[in-house]
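Q: any chance you can model this:
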Amino acid sequence: GDYVWKISEFYGRKPEGTYYNSLGFNIKATNGGTLDFTCSAQADKLEDHKWYSCGENSFMDFSFDSDRSGLLLKQKVSDDITYVATATLPNYCR
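A: Sure thing, here's the model as predicted:
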């Protein structure tokens, strides 16, 4: 299954320097799976600890904790199985 993932091309926009209004990243299976797409969310103000869908008809959701640059992912496989993953992302300011 697609349960080993690589996160790349992460971006986040903080218009006031204190909160995100846009987040996105690429997620790809690294174990021979077919998962490979860009996941993103935009809002006037994205909320920490809130789950956002990676897209319409997506089986993947994400949440971001800006205080620790923590990305949480969950993939609903079936009614009984959900995979969950975490990653801490480096914080670069441009």
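Q: can we go C-alpha only for contacts and neighbour counts from here?
A: OK.
Q: quick check: the residue lying closest to E9 once chain neighbours are set aside vs T38, distance?
A: Counting by Cα to Cα, 6 or more residues apart in numbering, E9 lies nearest to F25, which is 5.2 Å off, once chain neighbours are set aside. Going from F25 to T38 by Cα to Cα, to the nearest Å gives 6 Å.
Q: could you do K74 as well?
A: Counting by Cα to Cα, the gap from K74 to T38 is 15 Å.
Q: next: F62.
A: F62 sits 12 Å away from T38, going by Cα to Cα.
Q: the two: which has the busier surroundings?
A: F62 (22 against 15; other Cα atoms under 10 Å).
Q: please, which helix or strand holds that one?
A: Using DSSP states H and E, F62 maps to strand 60-65.
Q: could you do Y11 as well?
A: strand 5-13.
Q: let's see this one next to it:
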Amino acid sequence: MKRNTIILCIATLIGITAVVESCVSTKVIGKSGTTLWSENCQRCHNTPPSSAFTNTQWEVINTHMRQRAILTEDEYKKITEFMQAGE
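A: Here you go, the predicted model:
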């Protein structure tokens, strides 16, 4: 009985996680790196010129900020591409 309850709880958590992730991904798909930057980064930071850092440095910076801002993989990728492109 106890084992079945644990399995049911784990299955429920996995299902909830999948639903939440799919909702978040849907919201991100139609947004550009520029939009995601302004929604997630520009609240706290001024936009530095893209030439301020190399592409590698942008990846390191955005990896760090991805954790702090709790960004999804898609958000991270689009923001990094935006900063590397210098749009």
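Q: any idea what the TM-score is?
A: After superposition, the two chains reach a TM-score (TM-score structural alignment, normalised by the length of structure 2) of 0.29; 47 aligned residues with a Cα RMSD of 4.5 Å.
Q: that older thread, what angle separates the next helix or strand after the strand holding F62 of structure 1 from strand 5-13?
A: On the C-terminal side of strand 60-65 of structure 1, the closest following helix or strand by DSSP H and E is strand 70-76. Going by axes from the mean of the first three to the mean of the last three Cα atoms, to 10 degrees, strand 70-76 of structure 1 is angled at 130 degrees with respect to strand 5-13.
Q: need the residues that contact strand 70-76 of structure 1.
A: The contact list for strand 70-76 of structure 1 (Cα atoms under 8 Å, 6 or more residues apart in numbering) reads 59-65, 82-89.
Q: what's the spacing between T80 of structure 2 and G33 of structure 2?
A: T80 of structure 2 is 8 Å from G33 of structure 2, by Cα to Cα.
Q: contact partners for the residue nearest to E9 of structure 1?
A: If you count contacts by Cα under 8 Å, 6+ apart, F25 of structure 1 has them with 7-11, 38-40.
Q: just put the residues you listed in CSV and tack on distance to Y52 of structure 1.
A: Listed next are the contacts of F25 of structure 1 as CSV, based on distance: Cα to Cα, whole Å:
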residue, distance to Y52 of structure 1
I7, 16
S8, 18
E9, 18
F10, 15
Y11, 15
T38, 13
C39, 9
S40, 8
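Q: wait, isn't F10 of structure 1 in contact with S22?
A: No. Counting by Cα atoms under 8 Å, F10 of structure 1 stays clear of S22, with 10.7 Å between them.
Q: what about A41 of structure 1, distance to R13 of structure 1?
A: Distance of A41 of structure 1 to R13 of structure 1, given as Cα to Cα: 11 Å.
Q: re earlier: the strand holding F62 of structure 1: which residues count as buried?
A: 60-64 (16 or more other Cα atoms under 10 Å).
Q: got it, and stretch 55-65 of structure 2?
A: Using 16+ other Cα under 10 Å as the test for burial, stretch 55-65 of structure 2 gives 55, 58-59, 62-63.
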